[in-house]
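Asks: Predicted model and sequence follow; I will ask about them next.
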Amino acid sequence: MEHVVARPETLYVGTPAYLIATENPDGTANLSPASSYWALGRTLVLGLELAGQTARNLLERPDITVSFPDGDLWRAVLRLDGTTGRDPVPTEKLPRYRHVADKFAEAHLTPQASDLVSVPRVEECRLQFEARVRRTTTGLDGSYLMVEAEVLRVHADPDILKPGTDLPDPARWSPLVYQFRHFFSTGEELGWLPKSPTADGPPPA
């Protein structure tokens, strides 16, 4: 196999798109799309623009929710592109961004009350995390924030759980995936790890 030098405009090779809700100073909810994400144990590590309202909110009020849309909701995520809860819009976000106060309404999505945190989940998302920020670190170039958050509770649509369990079944649900500025849904299952608690048998040879 031959390779050539590539110069991608972004390094998003395929990560889940998610919607993060935070609390504004007036007690209303801000909702933002994001896709820099990974998880280890009960900790989420999120990458967020430092100039946005989301970063400002969680630095002062650490309760957040992270809701994962599936492929059918990609247009809702797209409606939030180019919007910010910051008013006035920061200089570094002009001219591409515009201020929107009610992001849920802008995305045509419904806020759903949380159990353990002060901010709502996204009702239309079939997998939702309630979490609390435990640590933040400013990125190398000062333009982004690395956020470590502890997941306090997970909510799921029963239809995406393995029947008879409380375990999400990846064969029953596919998250929206963000890949090089394009949206995809995950495709055909190819295999699984031997330790998977939802697999019906050993991995295919």
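Replies: Received, thanks. Small disclaimer: the values here were computed from a predicted structure and weren't measured. Numbers count the residues shown, from 1 in each chain.
Asks: going forward, measure contacts between C-alpha atoms and count neighbours the same way
Replies: Noted.
Asks: Show me what the longest helix seen in the chain is in contact with.
Replies: Identified as the longest helix of the chain according to DSSP state H is helix 53-60. Helix 53-60 is contacted by residues 20-25, 30-32, 48-50, 64, 84-86, 133, 136, 145 when judged by CA atoms under 8 Å, 6 or more residues apart in numbering.
Asks: same thing but 7 Å
Replies: 22-24, 30, 48-49, 84-86 (CA atoms under 7 Å, 6 or more residues apart in numbering).
Asks: now do stretch 131-145
Replies: 47-50, 62-65, 146-152.
Asks: try stretch 73-80
Replies: Contacts for stretch 73-80 (CA under 7 Å, 6+ apart): 32-33, 106-108.
Asks: Could you rerun that using 10 Å?
Replies: 17-19, 31-34, 69, 81, 97, 100, 103-104, 106-109, 124-125, 175-178, 183-185 (CA atoms under 10 Å, 6 or more residues apart in numbering).
Asks: Kindly report the same for stretch 161-173.
Replies: By CA under 10 Å, 6+ apart, stretch 161-173 touches 70-71, 126-127, 155-160, 185-189, 192, 196-199.
Asks: Second structure follows, compare the two:
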Amino acid sequence: MHATIEPGILYFGTPVVLVSTVNADGSFNLAPMSSAFWLGWRCMLGLAAGSKTPQNMRRTGECVLNLPSVDLVAAVDRLALTTGSDPVPAMKQRKGYRHEPDKFAAAGLTAVRSETVAAPRVAECPVQLEARVEAVHGIADDDALLKGHIQCFEVRVQRVHVEAGLLMDGARDHIDPDKWRPLIMSFQQFYGLGPRLHDSRLGTIPEAAYRTPDIDRARKAPTADASGGELTTRAV
């Protein structure tokens, strides 16, 4: 028997992403979000248009998608109800948000240099994806009350950094799903993955079959700074 209901949200479960961007004054912003999905080397990010992160992404055309593991749940939660916007937008004020100028320090995370973008990576995240904004799509623009409030950012990944311990044994470019334990947000609560339930027939398709020209584009991405190392929370 199914019940017909009207839940306020439909967050059935997606990975948490910490999006790092550069503010207009050169400082760094870090924002948790979970409305994301990937196709090839592209990712779609659903964001409130008036927040600091989408403002930065529209201005700079870039970001880093940092994927935390379940071990970082406390750090991610420390970023909850914080915003890089000052003053705090009225909608966020009503929800209890406060302005936080140094998101990395607030979360207890470390900013490190990226190779192809100015936005920093999060050192503690086992997966870090440097990306360029390719398109911005409006969501619910057919509704007069919602038009302009929600946007979907299409980003193209151009550098992938992964902890070596997540790779399949003997493989250079393949992540082992049995080793990867992403932090999951489901109906605004944190969860992780359990053990594999069943082998997938889709999993018999070689990953090479999904390769797109974006991988070749990524190889040609200009290097912004390849020196690595920890950053202060001010751009350098």
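Replies: Sure, I can see it. All values derive from a computational prediction rather than experimental measurement.
Asks: What does the superposition give as a TM-score?
Replies: Superposed pair, TM-score by TM-score structural alignment, normalised by the length of structure 1: 0.92. Supporting alignment: 196 aligned residues with a CA RMSD of 1.2 Å.
Asks: returning to what we had before: check the mean deviation of the following helix or strand past the longest helix of structure 1 from structure 2.
Replies: Once the chain leaves helix 53-60 of structure 1, the next helix or strand it forms, by DSSP states H and E, is strand 63-68. Strand 63-68 of structure 1, aligned to structure 2 and superposed, deviates on average by 0.5 Å (mean CA distance after the TM-score superposition for structure 1).
Asks: Which elements pack onto strand 63-68 of structure 1?
Replies: For strand 63-68 of structure 1, the packing partners by 3 or more CA pairs under 10 Å, 6 or more residues apart in numbering; DSSP states H and E come out as strand 18-23, strand 29-34, helix 53-60, strand 121-122, strand 127-138, strand 144-156.
Asks: Ok, which of the ones you listed comes nearest residue 2 of structure 1?
Replies: Closest approach to residue 2 of structure 1 among these (CA to CA): strand 29-34, 33.6 Å.
Asks: So which elements touch the helix or strand that that closest one is followed by?
Replies: Going down the chain from strand 29-34 of structure 1, the next helix or strand is strand 36-40, by DSSP H and E. Packing contacts for strand 36-40 of structure 1, counted by 3+ CA pairs under 10 Å, 6+ apart, involve strand 15-16, strand 43-49, strand 144-156.
Asks: The first one maps to which residues in structure 2?
Replies: Just to be clear, that refers to strand 15-16 of structure 1. Using TM-score structural alignment, the residues of structure 2 aligned to strand 15-16 of structure 1 are 14-15.
Asks: for the last one, same thing?
Replies: Counting by TM-score structural alignment, strand 144-156 of structure 1 lines up with residues 150-162 of structure 2.
Asks: Pretty sure residue 32 of structure 2 sits against residue 19.
Replies: Yes - between residue 32 of structure 2 and residue 19 there is a contact under CA atoms under 10 Å: 6.3 Å.
Asks: Mind listing the shared neighbours of the two?
Replies: 53, 65-67.
Asks: for those, which one is nearest residue 213 of structure 2?
Replies: residue 65 (20.2 Å).
Asks: and that closest one, what does it touch?
Replies: Each residue near residue 65 of structure 2 by CA under 10 Å, 6+ apart is listed here: 16-21, 30-33, 43, 45, 119-122, 125, 127-131, 155, 157, 160.
Asks: mind checking how far it is from residue 217 of structure 2?
Replies: Going from residue 65 of structure 2 to residue 217 of structure 2 by CA to CA, to the nearest Å gives 18 Å.
Asks: Ok, residue 137 of structure 2 next?
Replies: 22 Å.
Asks: Could you do residue 135 of structure 2 as well?
Replies: Counting by CA to CA - residue 135 of structure 2 and residue 217 of structure 2 are separated by 16 Å.
Asks: what's the answer for residue 70 of structure 2, then?
Replies: From residue 70 of structure 2 to residue 217 of structure 2 the distance is 32 Å (CA to CA).
Asks: Nearest residue to residue 114 of structure 1 in space, ignoring adjacent ones along the chain?
Replies: residue 120 (5.3 Å; CA to CA, 6 or more residues apart in numbering).
Asks: how about stretch 12-21 of structure 1: buried residues?
Replies: Buried positions in stretch 12-21 of structure 1, judged by neighbour count with 16 or more other CA atoms under 10 Å: 12, 14-21.
Asks: Figure out the length between the terminal residues of it.
Replies: 22 Å.
Asks: What helix or strand is residue 75 of structure 1 located in?
Replies: helix 74-79.
Asks: what's that helix aligned against in structure 2?
Replies: So helix 74-79 of structure 1 sits over residues 73-78 in structure 2, by TM-score structural alignment.
Asks: so how many other residues sit close to the residue in structure 2 that residue 55 of structure 1 lines up against?
Replies: Residue correspondence to structure 2 (TM-score structural alignment): residue 55 of structure 1 is matched to residue 54. For residue 54 of structure 2, the neighbour count with other CA atoms under 10 Å is 24.
Asks: so how far is residue 60 of structure 2 from residue 54 of structure 2?
Replies: From residue 54 of structure 2 over to residue 60 of structure 2 (counting by CA to CA), the distance is 10 Å.
Asks: Find the residues that touch each one of those two.
Replies: By CA under 10 Å, 6+ apart, the residues touching both residue 54 of structure 2 and residue 60 are residue 21.
Asks: Now which residue in structure 1 aligns to residue 196 of structure 2?
Replies: Counting by TM-score structural alignment, the partner of residue 196 of structure 2 is residue 189.
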